[in-house]
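**Student:** prediction below, plus the sequence it came from.
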Amino acid sequence: MGKSLYAAYGSNLNIGQMKYRCPTANVYGKGKLKDYQLLFRGAENNAYLTIEAKTASEVPVVIWSIQAKDERNLDRYEGYPSFYYKEDIEVELDTGETITAMVYIMTDKIKDRINLNLPSNSYLAAVKEGYKEFAFNLKYIEEALKISKN
């Protein structure tokens, strides 16, 4: 396995955290996952972002070009395959180009992770920092918090 493309929508938008986890990763571009929405799932005050299909919604993403070692590091961080599974997904880049990139989606294998809940303050801060670094609108996070609070 050589280089591949990875679509990040959560804490891996945070440049500092991503460079720590995946030192050889480089930003490939920014884009959107069409017909998906963000949600926080997990234990109370310990939920993490995931995506799920929802017509007429979108999720902003950063596409990282990663090496095999980076992907192994991400697999460990994301708890693959028990906590998150991987799926190849179409991403519409800001340039108008459509690419295929790997994305992590939360599984339903760990029962306390399937409930909608709110994240820890530190996780939320890391995600918001990534949103600011890439000039994404925080409305996506605010909407995910609103949905997940119920």
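**Tutor:** That came in fine, so what should we check first?

**Student:** from here on, contacts and neighbour counts on C-alpha atoms
**Tutor:** Will do.

**Student:** can you get me a residue count around the closest residue to residue 106 other than its chain neighbours?
**Tutor:** Closest residue in space to residue 106, ignoring its immediate chain neighbours: residue 84 at 4.2 Å, by C-alpha to C-alpha, 6 or more residues apart in numbering. Per other C-alpha atoms under 10 Å, the neighbour tally for residue 84 reads 20.

**Student:** nearest residue to residue 143 other than its sequence neighbours?
**Tutor:** residue 38 (8.0 Å).

**Student:** so which elements touch whichever strand or helix holds the one you found?
**Tutor:** In this structure, residue 38 sits in strand 26-43 according to DSSP states H and E. If you count contacts as 3 or more C-alpha pairs under 8 Å, 6 or more residues apart in numbering; DSSP states H and E, strand 26-43 packs onto strand 46-66, strand 84-93, helix 139-149.

**Student:** so which bits of the second one are buried?
**Tutor:** Read it as strand 84-93. 84-86, 89-93 (16 or more other C-alpha atoms under 10 Å).

**Student:** got another one to weigh against that:
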Amino acid sequence: MQQILLYFAYGSNLHPGRMASRCPAAKYLGPARLPNYRLVERHNADIDYAVGSTVHGALYAITPEDLSRLDSFEGYPKAYRRLSLEIVSVS
């Protein structure tokens, strides 16, 4: 059985075509939100802790291979960091 990871997409990864090309095995699970964070624009979309703010996005089930492809596209670990955060499903 293949390992499944939950991935919160925001910014440009909200585009269904972009996610399909980067993560072919990804399954869209529905809209989600990240409480107490805000979306910020640096060189790319990013998030910062901000009490009372919310980042709206989408929740996906992805494979470790999908995560590896995302890492390549997103420039991990230099351009992005991975965080384990509590996401709220809104479906």
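**Tutor:** Perfect, I can see it now. Since this is a predicted model, take the numbers as computed values, not measurements.

**Student:** most packed of the helices and strands packed on strand 26-43 of the first structure?
**Tutor:** Ranked by mean neighbour count, these are led by strand 46-66 with a mean of 20 (mean count of other C-alpha atoms under 10 Å).

**Student:** hey, what's the angle from that strand to strand 26-43? Just curious.
**Tutor:** 160 degrees (axes from the mean of the first three to the mean of the last three C-alpha atoms, to 10 degrees).

**Student:** next secondary structure after strand 46-66 of the first structure?
**Tutor:** For strand 46-66 of the first structure, the following helix or strand on the C-terminal side (DSSP H and E) is helix 68-78.

**Student:** in that following helix, which residues are buried?
**Tutor:** Buried-residue list, helix 68-78 of the first structure, by 16+ other C-alpha under 10 Å: 69-71, 73-75, 78.

**Student:** before we move on, what about stretch 2-19 of the first structure?
**Tutor:** Buried, per 16+ other C-alpha under 10 Å, within stretch 2-19 of the first structure: 4-15, 18.

**Student:** got the contact list for that stretch?
**Tutor:** 25, 28, 49-50, 59-68, 100-103, 123, 126-127, 129-131, 133-134 (C-alpha atoms under 8 Å, 6 or more residues apart in numbering).

**Student:** ok now that stretch, how far from the chain's centre?
**Tutor:** The chain centroid and the centroid of stretch 2-19 of the first structure are separated by 8 Å under C-alpha atoms, centre = their mean, to the nearest Å.

**Student:** next one: stretch 40-51 of the first structure
**Tutor:** For stretch 40-51 of the first structure, the distance to the chain centre is 12 Å (C-alpha atoms, centre = their mean).

**Student:** and stretch 15-30 of the second structure, by the same measure?
**Tutor:** 11 Å.

**Student:** same thing with stretch 82-91 of the second structure?
**Tutor:** With C-alpha atoms, centre = their mean, you get 9 Å for stretch 82-91 of the second structure.

**Student:** one more: stretch 121-139 of the first structure?
**Tutor:** Here stretch 121-139 of the first structure is found 11 Å from its chain centre; the criterion is C-alpha atoms, centre = their mean.

**Student:** can you tell me what part of the second structure it aligns to?
**Tutor:** On the second structure, no counterpart of stretch 121-139 of the first structure exists by TM-score structural alignment.
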